[in-house]
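Asks: Fold the following.
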Amino acid sequence: MQDIIKTIFTESIQAQIAAAEVLSDALESGALAIAQTLLNGNKLLCCGAASSDMLAQHFAGLLVNFFETERPCLPAIALSNEQRQLSYASASEELDIIARQVRAFGQSGDMLLAISIDGYEKSVVSAVEAALTKDMKIIALVGDDGGELTGLLGPHDVEIRVPSKRPARIIEAHLFNLHCLGQLIDATLFPQEDLA
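Replies: Alright, predicted model coming up:
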C-alpha cells in the first residue's frame, strides 16, 4: 500500500512539472484575457461537465468572493450542470443544459471558461458553440489531446491543455491552474495589494 501511495504522489508531481514546462504562456494569456474582460465591464461564465463542474463553481466563487486576499467582487457566474433547473426540459434539452444558460446569460464581450477532462464532453462542447454565436471569447482548460474543444478555438481564445491522459492528474492540474489564474488576475487588477 505504501508503494502505491508513493507512486501516486510521484505521478502527480511529474504531471505538475510537465504542465509547468508548457503552460506558463497559456496561463499568463488566460489571466490577462480574463482581467481585460472584467475591466471592460463584462463577466466570466464558468462551466464544466461531471467532476469539472465543481471546479467551475469553485473558480466563480473565488472571483465573486476572493482568492487569498480580500478585494472587490468580480462578476463571475458558475453555470449549473444540474437538470432540475429546467423543470420542463426535453431529453435533447437536458444534453444542452449548459449551452442554454450561455444563450440566456452570455453577451458579446463576455468570456466563457470551459473546463473539460478530454474535450469531448458534449455539454461543454455545446456551451462553447453557444458562446461563439454570442461573440464571446473562450478559455478552455482541457487535457489529453484537447478533443473537440481544441477545434472550436479561434486565435483570440486561450487553451490551457494539461499534458496528461490520466483524468485524476488532469483534474488536479486544473485545480492548480485555476488557483494560478486567480492569483494572476488579482495581481493584475489589484497591483497595490501584496498578493504574491
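Asks: going forward, measure contacts between C-alpha atoms and count neighbours the same way
Replies: Will do.
Asks: Tell me the helices and strands packed up against the lengthiest helix in the chain.
Replies: Taking DSSP state H as the criterion, the chain has its longest helix at helix 2-39. Using 3 or more CA pairs under 8 Å, 6 or more residues apart in numbering; DSSP states H and E as the contact test, the elements touching helix 2-39 are strand 44-48, strand 158-162, helix 167-189.
Asks: Second chain to compare with the first, below:
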Amino acid sequence: MSTEVSSVAGHCDELLDALKEFRASASLTEHWGERLVTVLAGGGRLLVAGNGGSAAQAQHLTAELVGRYRDDRPAFSAIALHADTSSTTAIANDYGVDEVFARQVSAHGRPGDVLMLLSTSGASANLLSAAEAGRAAGLRVWALTGPAPNPLVAGSDEALCVSAGSAATVQELHLVAVHMVCAAFDAALERKVN
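Replies: This next block holds a predicted model:
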C-alpha cells in the first residue's frame, strides 16, 4: 500500500515540477489563441493531429472551438485529422501510415490556415510528414511536444515544449495548454467583437 501512495505522490510531484517550468513558456498559448481568432474569424481553419493520447488532446481542442469552451459563441472551423477513420485507414493502406496526416493536410489546408501537431516524443514520422506538408501548403505549423530538442520542434514555426520525464505528465500539461489556448481565443474574440 505504501508503494502505491508514494507512486501516486511521485506522479503529483513530477507534474508540479513540470508545471513550474511550463508556466514560464506558457505565454505562447496566449499568442496562439489571439492568432487563431485572426485566422478562424477570417474564414480559415485549424487542422490538428496527434497519435494515441495526443490524438485525444487534439480532438479535445477541436471540440472546444467547434462547440464552445466556456461561453456561447459562434462555431469555428477546427478539424481533428485522425477523427476521419475512413480517410485515415484508406490513406494508411494506400500510402503508408507516415502519410496519414500529410495527405489530409494537403487536401484541407489552405495558405494562412494553422496546423497544430501534438506529440509527447516529437519524433512521430506521420507528424513530421504533416509538418512538411503544412509548410509546403502555406500553413503556419505549431507543435505541442515533450522535451526539446526534437525533430517536430525543428520542423515547426512555433513550439511549446513540456519538459517532463513521462509521457503522462507531458499529456497532462498539453491539456492545460489546450485550455489556455481556448481561454485566450475566447478573450481575444470578445475584444474583437466589442
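Asks: With adjacent residues omitted, what lies nearest to A130 of structure 1?
Replies: A99 (5.6 Å; CA to CA, 6 or more residues apart in numbering).
Asks: and the one you found, what does it touch?
Replies: Applying CA atoms under 8 Å, 6 or more residues apart in numbering to A99 of structure 1 gives the contacts S123, V124, S126, A127, V128, E129, A130, A131.
Asks: Apply 6 Å and report the result again.
Replies: S126, A127, A130 (CA atoms under 6 Å, 6 or more residues apart in numbering).
Asks: what do we get in structure 1 for V5 of structure 2?
Replies: In structure 1, V5 of structure 2 lines up with Q2, judged by TM-score structural alignment.
Asks: measure that match to Q16 of structure 1 for me?
Replies: Shown here: Q2 of structure 1 relative to Q16 of structure 1, a distance of 21 Å by CA to CA, to the nearest Å.
Asks: Comparing those two, which shows the higher neighbour count?
Replies: Q16 (20 against 7; other CA atoms under 10 Å).
Asks: Nearest residue to the aligned partner of the more buried one in structure 2 in space, please, no chain neighbours.
Replies: For Q16 of structure 1, the equivalent position in structure 2 is taken to be L19, counting by TM-score structural alignment. Nearest in space to L19 of structure 2, with sequence neighbours left out and distances taken as CA to CA, 6+ apart, is L173 at 7.1 Å.
Asks: Same check on L36 of structure 2?
Replies: In space, L36 of structure 2 is closest to F185, 6.6 Å off (CA to CA, 6+ apart).
Asks: is it true that that neighbour touches G33?
Replies: Yes. F185 of structure 2 lies in contact with G33 (CA atoms under 6 Å); the separation is 4.0 Å.
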